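In: Coordinates only, no sequence provided:
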């Protein structure tokens, strides 16, 4: 992920203390919410996709309710880093969302997020039915947490730099 893009997003998203992570699927949208200090991502909910307008309205309502300053949207890159049809669909969703939800958006690489979450749920002996209820919002939390960690790492590395003298 581009360091400059993360810095610009961190600056632009100061309009609200929290961030929402979005795992956009074809049938569901997993959502996660950061804490007020932007340190920890927690699963929020899974939206069963119907049509763009009601899906966007639900996302907008949650952003308003939780005083969200920006969206971190998982970008489903191919394993080789190339962009495929799912990336185009994700970018299109965000482009259509922009006029309805005036918040900064940061795309974050989501490769393997669902696989990591699914593996953890299997290791925790979670039933298949329960996994299907949890996986999308947990994947959103995984994506958002990765972004929060990168943002925190940038701030810490900037704090360690000597001041010009």
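Out: Okay, I see it. Bear in mind that the values here come from a model prediction, so they are computed numbers and not experimental data.

In: C-alpha only now, for contacts and for neighbours.
Out: Will do.

In: Pull out the buried positions in stretch 48-66.
Out: The neighbour-count check on stretch 48-66 (16 or more other CA atoms under 10 Å) flags 49, 55, 56, 59, 60, 62, 63, 66 as buried.

In: Now name the helix or strand holding the fifth one.
Out: What it means is residue 60. helix 52-65 (DSSP states H and E).

In: Just the helices from the protein, written as ranges.
Out: Taking DSSP state H as the test, the helices found in the chain are 3-12, 52-65, 85-97, 113-123, 128-160.

In: now those helices in JSON lines, with distance to residue 77?
Out: Shown next, in JSON lines, are the helices of the chain (distance: least, CA to CA, whole Å):
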{"stretch": "helix 3-12", "distance to residue 77": "17"}
{"stretch": "helix 52-65", "distance to residue 77": "22"}
{"stretch": "helix 85-97", "distance to residue 77": "6"}
{"stretch": "helix 113-123", "distance to residue 77": "11"}
{"stretch": "helix 128-160", "distance to residue 77": "13"}
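
In: Looking at these, spot the one closest to residue 26.
Out: Each of the helices of the chain was scored for nearness to residue 26 using CA to CA, and the closest is helix 85-97 (8.8 Å).

In: Tell me what angle the closest one forms with helix 52-65.
Out: Taking axes from the mean of the first three to the mean of the last three CA atoms, to 10 degrees, one finds helix 85-97 and helix 52-65 inclined to each other by 70 degrees.

In: Packing partners of helix 85-97?
Out: On a contact count with 3 or more CA pairs under 8 Å, 6 or more residues apart in numbering; DSSP states H and E, helix 85-97 meets no helix or strand.

In: here's the one I want to compare it with:
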């Protein structure tokens, strides 16, 4: 298991949930919900600030595939975001990986309901909770396999990779 803090990123159309791990890669916790920027810059800058604040070495972006493992419009959106984020973070030394995140939002909603939160109450934190689910999944994969989860995002919007899960 690699040591160091990782960020988990749940990309939505309006908001981006961010979570972080502890330095030992054992536990993911929520950090912040970042508004999605129309210009595509302010959100990248804020995530870079969060990475610097927490001294993260990696960001794990959820790749939303459908239940059959097929790509969707949301998949393309998240992948393009991850490539832009990789380009933005390249100068800081923070790498970006894409990890299968099927049902992360559904899982996060279920956990919040179990904690007594109604949907309207949880809208501000659902994205963070989904980022926690994504990051915890990635940490668990790495701990069990000994290899980094998912695949590296290229620092170009047209770059693609293959999932290794």
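Out: Thanks, I have the structure now. Keep in mind that what you see is a predicted model, and the values were worked out from it rather than measured.

In: follow-up on the earlier one: can you lay out the buried residues of stretch 48-66 of the first structure as CSV showing distance to residue 79 of the first structure?
Out: Putting the buried residues of stretch 48-66 of the first structure into CSV (distance: CA to CA, whole Å) gives the following:
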residue, distance to residue 79 of the first structure
49, 26
55, 28
56, 28
59, 28
60, 31
62, 31
63, 31
66, 34
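
In: most tightly surrounded among the helices of the first structure?
Out: Among the helices of the first structure, helix 128-160 has the highest mean neighbour count (mean count of other CA atoms under 10 Å), at a mean of 19.

In: If you compare the directions of it and helix 113-123, what angle comes out?
Out: Using the same axes, to 10 degrees: helix 128-160 of the first structure against helix 113-123 is 120 degrees.

In: Centre of the chain to helix 128-160 of the first structure, how far?
Out: A distance of 7 Å separates the centroid of the chain from that of helix 128-160 of the first structure, by CA atoms, centre = their mean, to the nearest Å.

In: Stretch 99-116 of the second structure now?
Out: For stretch 99-116 of the second structure, the gap between its own C-alpha mean and the chain's C-alpha mean amounts to 14 Å (CA atoms, centre = their mean).

In: residue closest to the middle of the first structure?
Out: Closest to where the C-alpha atoms of the first structure average out (CA atoms, centre = their mean) is residue 21, at 2.5 Å.

In: what's the counterpart of that residue in the second structure?
Out: Under the alignment (TM-score structural alignment), residue 21 of the first structure maps onto residue 8 of the second structure.

In: can I assume that match is in contact with residue 129?
Out: No: using CA atoms under 8 Å, residue 8 of the second structure is not in contact with residue 129; the gap is 10.0 Å.

In: Spit out the residues that contact those two alike.
Out: Common neighbours of residue 8 of the second structure and residue 129, counting by CA atoms under 8 Å, 6 or more residues apart in numbering, are 17, 19.

In: Leaving out chain neighbours, which residue sits closest to residue 89 of the second structure?
Out: Sequence neighbours aside, residue 48 is the residue nearest to residue 89 of the second structure in space, at 6.5 Å (criterion: CA to CA, 6 or more residues apart in numbering).

In: Distance check, that neighbour against residue 85 of the second structure.
Out: 8 Å (CA to CA, to the nearest Å).

In: How about residue 134 of the second structure?
Out: With distances taken as CA to CA, residue 134 of the second structure is found 17 Å from residue 85 of the second structure.

In: Just name the closest of the buried residues of stretch 48-66 of the first structure to residue 3 of the first structure, please.
Out: For those, the nearest to residue 3 of the first structure is residue 63 (25.0 Å; CA to CA).

In: Please spell out which residue in the second structure sits farthest from the middle.
Out: residue 116 (24.8 Å).

In: what residue of the first structure matches up with it?
Out: Per TM-score structural alignment, residue 116 of the second structure is aligned with residue 125.

In: Next: residue 97 of the second structure.
Out: Under TM-score structural alignment, residue 97 of the second structure pairs with residue 106 in the first structure.

In: Do I have it right that its match meets residue 75?
Out: No: shown here, residue 106 of the first structure and residue 75 do not form a contact pair, counting by CA under 8 Å, at 9.4 Å.

In: how much space between the match of residue 97 of the second structure and residue 151 of the first structure?
Out: Residue 106 of the first structure is 11 Å from residue 151 of the first structure, where distance means CA to CA.

In: before we move on, what about residue 126 of the first structure?
Out: Where residue 151 of the first structure is concerned, residue 126 of the first structure sits at a distance of 32 Å (CA to CA).
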